[in-house]
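**Q** The sequence isn't on hand, but the structure is:
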């Protein structure tokens, strides 16, 4: 095991007020072209991509928007012809869509008790969208099913009334198949790799998460409230990709998920999490300033949980490389941070983008291979009975020399932030980052487990 210390360090540079990077027309056109190639490869005549507020990323990948409080479907034919099935309050969005598509008004997708003007049965809307009853249809919801008990091809996560209508519409049930893998599969998913424009686009949200977590950490003090700290996690009016956490002591009292009217007390354990499109930042630690203030039953916390966690964190960053398989990477983390001893049960990291967790290449037996242009979350969640957890979850990108050159030339301000982060991680924290690893947040690897000591951070020696 590498040596992990707690060291007084300089604070990382926080790059405030980053500007959004808009996805270009060229990027959006390339997304559709790549998808049409997938339709051809898999002999799919028509794809139907579902969306609602919580499950809109696959739809947004092509359209540039989600249907907010309504439901929607994007129909893409193998010919390139496209249709948008939209509710009352989203029909107007069709003209703004980044993919050229004919609007089809579907009142069923609207809010309860709104007018059902022009109502027809769903099969009429399918016909209006030029879906043939004899077509081979790829259905895309949001979830990549990986069951060993069912045929994943036959599992659908769209609302029943939509799937039921489709099953009654087509000539044979076998014409429908789950096609979500084409977008988010760790092996072949189109949405698992990005160009320079897309990385710069997502770096904005990842930057916001880092700024927010830093703001919250700097203001944690005894007597302040969860809501006061939680309010600091809001950034630029942008939507969150996960439920924001600002929690002192025991969580989930009265089943409450959100910041409460609860003040921080000395020796509380504390959790902070915030995510935006492009990445999430999270911390777990204690409201204390030094090791001797650790709770009596956790005096060995640093040796039992904290330092082993950061050892695994450093291993994560130093091991990830283009070409490594998900299985090999998983084995390296398992070796550094054995799950049977540290209690983690989920994947040690995953893809991220518009949604916080898209899918993961990191699991035992994974044949997925890490590629240039991928966005990943460092995400390991130890659970050791009797001990507070540890978390320094953060987003990174991985890019080969050609992609790095494109990013630096096309988006110099983004690149300047990335370079500053890399230098901090290498020179201050001591983690040996390869050239391929691009930190997307200012707080990657900056972990101060004692929240009253703002500069006492884990560092790696050797």
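**A** Ah, there it is. Computed from a prediction, not measured in an experiment: that's the story for all the values here. Numbering: from 1, shown residues only.
**Q** CA atoms for contacts and neighbours, from now on please.
**A** OK.
**Q** wait, is residue 240 part of a helix?
**A** No: under the criterion used here (DSSP: H, G, I helix; E, B strand; the rest coil), residue 240 is coil, not part of a helix.
**Q** can you give me the helices in this protein?
**A** Per DSSP state H, the chain carries helices over the ranges 25-41, 57-63, 122-128, 160-169, 181-184, 196-219, 226-231, 301, 307-319, 326-336, 339-342, 401-410, 412-424.
**Q** deepest of those helices, which one?
**A** Highest mean neighbour count of the helices of the chain: helix 196-219, a mean of 24 (counted as mean count of other C-alpha atoms under 10 Å).
**Q** Remind me what that helix packs against, helices and strands.
**A** The contact analysis (3 or more C-alpha pairs under 8 Å, 6 or more residues apart in numbering; DSSP states H and E) places helix 196-219 against helix 226-231, strand 269-276, strand 279-286, helix 401-410.
**Q** ok, second structure coming up, stack it against the first:
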């Protein structure tokens, strides 16, 4: 029996479908304090293994995720530096407006006011940064691990702001006493944050549901003369934070990808991109605002045959083969076999980790021996740039990998979330022909749905029942 299930372009078709019967996403569960306590314990075990006295965790508006993961509080618009000592005690250097947030921390956290971390022009009464580190317990001769957000090659390279790094150097006495530990928090394969507890997975599953419900509403809103902003209004996070800017772009505005909605009115024949994300969930789709190929310019009328069919075949192959123990290199090779980058112009990794940020890391690259494991959220993220006048295509959503133990926890602790996951699994198999491994949990109500002709509502790509033999 072949190890891989390969879907070919003759196995996919464009047909009328029934959209999933969605239910409103429930209230996001609260992650209990004991989960954060276990995270601190894992970090102290890492410190012991690496011979470190403490971990220094930097945060700002865009790069708050490591800080929030351990302490359970967000930083909003300031900067912050958290410190976890090898005995598990914690302190945080905070600006004027974030200092009061320590009362909401999920672990005991001593706040130290360092106004230099505040917004420009605010009062500077409080500790200098050197004084703040000293108050937190930083001393000469200590060896500290520093975590920013970039996973750099050298342990002596850092992405912390220079003024913070200089202060730490003064505190420990010499440069060699600081090492970069970011990869141990967020790196592919080894990072603590790759692997989610049931409680965290449930929170992110709710975010994925809200994101996908917004995407379904946006599809329904699409039409000639509708503005990008009107479609963007469907992306409603219910007051919860986003993990990236929303994107609704049509016509010439799709050429650069990352643009926010505008007042531009959509026109029939426009290429179209839709994308939005909350912490724990991102969904993206792309196609044409048409009812069929007859609405496209003559040179693009074979878009379905030349781009969409091979793209969807690659996406189905991705869905049906990813699983626990499969390596990132194997997924890369499967995508490359069916949808070669040299022909279709994709350049980023065809799959990546997702957490509170929309891109945590990626174990999917040529030759990667990093296996997928239980607790990981992985995005299907194959973004072609086919050229020759064709628009791109996109079917980006994410899945959760869960072994039997994690599945049992989710089923017992969050039965409503579990029930919706099982409904999606059945929907993908029966309506779209996509069959997932039991450890692959679909989190999005849009999962597997690709409609290249976005005005032909109620239609999407489907897979037929047989698989091809892989190339040797």
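**A** Sure, I can see it. As the structure is a computational prediction, the values presented were derived from the model and not from experiment.
**Q** want to throw the helices and strands packed on helix 196-219 of structure 1 into CSV with distance to residue 317 of structure 1?
**A** Listed next are these as CSV, based on distance: least, C-alpha to C-alpha, whole Å:
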stretch, distance to residue 317 of structure 1
helix 226-231, 28
strand 269-276, 20
strand 279-286, 16
helix 401-410, 18
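**Q** want to try a markdown table for the helices of structure 1, with distance to residue 152 of structure 1 as columns?
**A** Shown next, in a markdown table, are the helices of structure 1 (distance: least, C-alpha to C-alpha, whole Å):
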| stretch | distance to residue 152 of structure 1 |
| --- | --- |
| helix 25-41 | 18 |
| helix 57-63 | 18 |
| helix 122-128 | 24 |
| helix 160-169 | 15 |
| helix 181-184 | 10 |
| helix 196-219 | 30 |
| helix 226-231 | 39 |
| helix 301 | 42 |
| helix 307-319 | 31 |
| helix 326-336 | 21 |
| helix 339-342 | 28 |
| helix 401-410 | 34 |
| helix 412-424 | 39 |
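**Q** Just tell me which of these ends up closest to residue 97 of structure 1.
**A** In terms of C-alpha to C-alpha, the element of these nearest to residue 97 of structure 1 is helix 57-63, at 4.8 Å.
**Q** and the closest one, which stretch of structure 2?
**A** Alignment of helix 57-63 of structure 1 against structure 2: residues 65-71, by TM-score structural alignment.
**Q** quick one: the matching stretch to structure 1 mean distance?
**A** On the superposed models, the aligned residues of structure 1 are on average 0.6 Å from stretch 65-71 of structure 2, with distances taken as mean C-alpha distance after the TM-score superposition for structure 1.
**Q** next one: stretch 33-47 of structure 2
**A** Once superposed with structure 1, the aligned residues differ from stretch 33-47 of structure 2 by a mean of 1.1 Å; criterion: mean C-alpha distance after the TM-score superposition for structure 1.
**Q** so that stretch matches what in structure 1?
**A** Mapping stretch 33-47 of structure 2 onto structure 1 (TM-score structural alignment) gives residues 25-39.
**Q** Of all the helices of structure 1, which one comes closest to residue 459 of structure 1?
**A** The stretch from the helices of structure 1 with the least distance to residue 459 of structure 1 (C-alpha to C-alpha) is helix 307-319; that distance is 8.3 Å.
**Q** What angle do helix 326-336 and that closest one make with each other?
**A** Helix 307-319 of structure 1 runs at 150 degrees relative to helix 326-336, counting by axes from the mean of the first three to the mean of the last three C-alpha atoms, to 10 degrees.
**Q** Residue 188 of structure 2 - how many residues pack around it?
**A** Neighbouring residues of residue 188 of structure 2 were enumerated by other C-alpha atoms under 10 Å; the total is 23.
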